[in-house]
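>>> Pasting a predicted model and its sequence here:
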Amino acid sequence: MWALCLGDLVIISFTHWVYRWRNPRCNGKLPPGSMGLPLLGETIQFFSPNTSSDIPPFVKERMKRYGPIFRTNLVGRPVVASTDLDLNYFIFQQEGQLFQSWYPETFTEIFGRQNVGSLHGFMHKYLKNMVLNIFGPESLKKMLPEVQQAASHQDTIELKEATASMIFDLTAKKLISYDKENSSENLRDNFVAFMQGLISFPLEMPGTAYHKCLQGRKRAMKMLKNLLHGRRANLRKHQSDIFDFVLEELQNEGSILTEAIALDLMFVPIALDLMFVLLFASFETTSMAITMAVKFLSDHPLVLNKLMEKHEAILKILENADSSITWKEYKSMTFTFQFINETVRLANIVPVIFRKAL
């Protein structure tokens, strides 16, 4: 009798739990959708590989079934997904008021709990200014010859790998004065291991892609930390990279930042996370966009011909065809900028961005 009652209680409790999972409480009215399996949600479908540059199948199928706004559950968190232009515009307009940048715990674990995407207010503004100091217009002007030299002619290349390697080397040199030729460890190898498990099911077990991803991040962060400690021991001035900004703040006892936070305990981890995210974001997203740009050009010969005409016209202006282009010539490439903007629109590798309702 007691066993039967206990069995009934377990079944009722489980049924109630499944019901609450599929119908989460809400003060307002939730949009249509499915919360998927208990605990798993629809995470497996979300992470399914997609070889198309079109809207991800996960989103496309649910748009067709439920409309532009639907509910789901990803990595254990209830989510409302919106593909509605007006609603998305409203959300961006209310940044910091009704909504703020947010990522699920699994993403936070990957990119670091103090990553720049999870910061708000004073620290976010400060780090943004730090990045602009390094990658602002004045700095980019000086980088033009380096970029042109790095993009040297080769008969045959594996495009995605070659562009990723080129961009990572340029960014690492500019960001942390890293030179792979004079380093005992290959920093990019750790980022490659990180990337291969980034879009995977968040199962933290040895042998899984997610585990390899976290290990790659751990090794990369260790390298960045060692580089910072090495620079701290050798205070000679480098090339105004991000290490210089960090060390300057660590030595500046009278700064507002020093009063606001304990730099050695908080600012250094944040700065290291920032370096990690910038290095990752620069080489992976940009190399993918460049690869897609070449594909689009091969699919649209008229665009390719017009692009070549515009660039050949600029080359004719140069006194020496082998000399580097100037900032003025770079800014004159209006058709190139239009092509780049269209490529970024079509080749965005980020399937979703997250916001938290305040």
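Structure received.

>>> going forward, measure contacts and count neighbours with C-alpha atoms only.
OK.

>>> which residues in the stretch 201-350 of the chain form helices?
209-233, 242-251, 256-260, 268-299, 301-317, 327-331, 334-346 (DSSP state H, counting those that start in this stretch).

>>> Would you format those as a markdown table with mean neighbour count and distance to Asn27 included?
Output for the helices of the stretch 201-350 of the chain, formatted as a markdown table (neighbours: other C-alpha atoms under 10 Å; distance: least, C-alpha to C-alpha, whole Å):
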| stretch | mean neighbour count | distance to Asn27 |
| --- | --- | --- |
| helix 209-233 | 18 | 35 |
| helix 242-251 | 18 | 45 |
| helix 256-260 | 13 | 37 |
| helix 268-299 | 19 | 36 |
| helix 301-317 | 13 | 51 |
| helix 327-331 | 12 | 51 |
| helix 334-346 | 14 | 36 |
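
>>> Included below, for side-by-side comparison, is a second structure:
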Amino acid sequence: MVDSRIMVWTSIAGIAGALWLVALVYWRSWRFRKLERLPPGSMGWPLIGELIPYVTIARSEAPYIFPMEREKKYGTVFKTSLLTGKTIMITDVEGVKFVLHNEGVLFESGYPRSLKDVLGEHAMLFQHGELHKRMHAMLKRFVSSTPLKKHLTREMELLTKQGMSTWSRGTKILLQDEIQRITHDFLMKQLFGLEPGKLSATIFEEFNRLMGGIIGIPLMIPGTPYHRAMKARKKLTKIISGMVAFRRSRPDIEHKDILNALIEEIKQEERDADQIIVDNALINIANAEGIPAVIIAFAVKNLSENPKALEQIREENLAIRKGKDPSEGLTWNEYMSLDFTHAVFNETLRLANGAQGVMRKALKDVEFRGYVIPKGWTVLPYFLNIHFDEKMFPQPTKFHPWRWLEVLSTTSHSCNFATWLQQRSIPSSYVLPFGGGARLCPGQELAKVQTAVFLHHFVTQFRWEAEPEKVINFPKISTKNHLPVVLHDL
């Protein structure tokens, strides 16, 4: 009896062992076949991968060299190892479109943990599905309607005039810092309804500390950028939560800003409502705080280095001012007619794009061009190679705004930014400074309005001498010396 039981259990153990062995062999074979079908490339050194050469090149004035060198060796789809570990980089238009337009199906956002900790897990940058759609739609409604855009244009014009009225003539100023003050005041007004003052300045200071820790090792050790960033987040959370509490206690006071739109949008949420508001307020600051100032500063830098372009943009804007009272502002139709000014904006973004790419994570094994992108790997659709494509942009490193003036059809001055691009000979798929797909930045037209309004007043009021200036591309894009200039009345 005992012997028969032993024989039964021995048989069961033998069968189980055989099944386990078959499964192991199959798994190893499947895994080998999957790894064999990975895109070509190098994973670099253990633990750090290719992070050092990537960061070194990213800090230079030509960050596109890193992917271009690998593209020549491996093609437009290759593997590497960067900030988020195992990464597939894609550098051509069709590949980038494939990733961006499969959001939520094959891919989801896949940013480093430090970024998520600092900005908050409820921020729409990290959200998927219904909450992301609602936040995105709410922002688009706020900045896209024509009456609101006209109102925002007037607000930007008022703040621009106020800022410029304080500038000294004949002495050196750091123009990027001056522009930053104007765009920050504009953002605070639209986001929180704040006028320039102590609270607005406090938010500016704390937010700069917060942004200093978004990329790096997330260790709460005093003195580290991450620790300072998390302390700044705590202070900003207290400020924003205080605004929300006040508005809820005084529903009789009307507010027409993004914070109010956020409160209204999530008032039916039963859980984490306050945290959703704070996180999405912070991501809105992150998206709009530094970028408009940098775009404008780079536009001035490019114009300073290209007298022909400066002369043309000045003539275009002076023509609008003829016959007008100096106190009169820029009308919406006049803004829409500034074709060369818009071309300067586009060319500036092409050359100095703060969003070099976006990070996505594969939700499952993805078949792509005969390769396998394994589940859980980071996918990095890289924009700069597209912006420096010699076939689409001859002499790609040259500032040449006239390339955007080749029209495919008659342009309507009432069209929006996307329509304007479609009417040019450069396809919109080659213009990716604001991302694409479901996560296309809703503030793109607002950035264009800010730039056009500032340049209109700047080139029609001032002539200037600018010192030679370099570009910093990592960890955030900026001019190296904050654009020193000496201003004179025109």
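Yep, that arrived. All values derive from a computational prediction rather than experimental measurement.

>>> Post the TM-score for the overlay when you can.
After superposition, the two chains reach a TM-score of 0.81 (TM-score structural alignment, normalised by the length of the first structure), with 326 aligned residues with a C-alpha RMSD of 2.7 Å.

>>> To Ala151 of the first structure, which of the helices of the stretch 201-350 of the first structure lies closest?
Of all the helices of the stretch 201-350 of the first structure, helix 268-299 sits nearest to Ala151 of the first structure, with 12.1 Å by C-alpha to C-alpha.

>>> what does the closest one correspond to over in the second structure?
Helix 268-299 of the first structure corresponds to residues 274-305 in the second structure, going by TM-score structural alignment.

>>> so how far is that stretch from its chain's centroid?
Relative to the chain's own centre, stretch 274-305 of the second structure is displaced by 8 Å; criterion: C-alpha atoms, centre = their mean, to the nearest Å.

>>> One more: stretch 315-335 of the first structure?
Between the mean C-alpha location of stretch 315-335 of the first structure and the chain-wide mean there is a distance of 31 Å, by C-alpha atoms, centre = their mean.

>>> Kindly report the same for stretch 69-76 of the second structure.
When distances are taken as C-alpha atoms, centre = their mean, stretch 69-76 of the second structure is centred 25 Å away from the chain's centroid.

>>> Which residues does that stretch contact?
With C-alpha atoms under 8 Å, 6 or more residues apart in numbering as the contact definition, stretch 69-76 of the second structure has outside contacts at 40-41, 77-78, 89-92.

>>> let's see it at 7 Å
Stretch 69-76 of the second structure is contacted by residues 40-41, 90-92 when judged by C-alpha atoms under 7 Å, 6 or more residues apart in numbering.

>>> now, which of those lie within strands?
Judged by DSSP state E, the subset of those located in strands is Ile90.

>>> Could I get the contacts of stretch 69-76 of the second structure in CSV, plus columns for distance to Pro292 of the second structure and neighbour count?
Output for the contacts of stretch 69-76 of the second structure, formatted as CSV (distance: C-alpha to C-alpha, whole Å; neighbours: other C-alpha atoms under 10 Å):
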residue, distance to Pro292 of the second structure, neighbour count
Pro40, 38, 17
Gly41, 36, 18
Ile90, 27, 26
Thr91, 26, 22
Asp92, 27, 20
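
>>> all strands for the second structure, in order.
Secondary structure of the second structure by DSSP E: the strands cover 77-82, 85-90, 107-109, 172-174, 360-362, 366-368, 371-373, 378-381, 462-466, 471-472, 478-479, 484-489.

>>> deepest of those strands, which one?
For the strands of the second structure, the stretch with the most neighbours on average is strand 378-381, a mean of 26; neighbours defined as mean count of other C-alpha atoms under 10 Å.

>>> I would like the range of the first structure that aligns with that one, please.
Per TM-score structural alignment, strand 378-381 of the second structure has no counterpart in the first structure.

>>> elements contacting that strand?
The elements that strand 378-381 of the second structure packs onto, with contact taken as 3 or more C-alpha pairs under 7 Å, 6 or more residues apart in numbering; DSSP states H and E, are strand 85-90, strand 360-362.

>>> cutoff 10 Å now
Other elements packing on strand 378-381 of the second structure under the criterion 3 or more C-alpha pairs under 10 Å, 6 or more residues apart in numbering; DSSP states H and E are strand 77-82, strand 85-90, helix 93-100, strand 107-109, strand 360-362.

>>> got TSV for those, with distance to Pro381 of the second structure too?
TSV is the format used below for these (distance: least, C-alpha to C-alpha, whole Å):
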stretch	distance to Pro381 of the second structure
strand 77-82	9
strand 85-90	5
helix 93-100	5
strand 107-109	11
strand 360-362	8
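
>>> What separation do you get for Leu351 of the second structure and Tyr64 of the second structure?
According to C-alpha to C-alpha, to the nearest Å, Leu351 of the second structure and Tyr64 of the second structure sit 11 Å apart.

>>> Let me fix that, I meant to ask about Gly129 of the second structure.
Applying C-alpha to C-alpha, one obtains 32 Å for the distance of Gly129 of the second structure from Tyr64 of the second structure.

>>> Looking at these two, which has the bigger crowd around it?
When Gly129 of the second structure and Tyr64 are compared on other C-alpha atoms under 10 Å, the one with more neighbours turns out to be Tyr64, at 20 against 11.

>>> Columns distance to Gly223 of the second structure on top of the strands of the second structure, output as JSON lines?
Below are those laid out as JSON lines (distance: least, C-alpha to C-alpha, whole Å):
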{"stretch": "strand 77-82", "distance to Gly223 of the second structure": "25"}
{"stretch": "strand 85-90", "distance to Gly223 of the second structure": "26"}
{"stretch": "strand 107-109", "distance to Gly223 of the second structure": "29"}
{"stretch": "strand 172-174", "distance to Gly223 of the second structure": "29"}
{"stretch": "strand 360-362", "distance to Gly223 of the second structure": "31"}
{"stretch": "strand 366-368", "distance to Gly223 of the second structure": "42"}
{"stretch": "strand 371-373", "distance to Gly223 of the second structure": "38"}
{"stretch": "strand 378-381", "distance to Gly223 of the second structure": "30"}
{"stretch": "strand 462-466", "distance to Gly223 of the second structure": "36"}
{"stretch": "strand 471-472", "distance to Gly223 of the second structure": "24"}
{"stretch": "strand 478-479", "distance to Gly223 of the second structure": "24"}
{"stretch": "strand 484-489", "distance to Gly223 of the second structure": "31"}
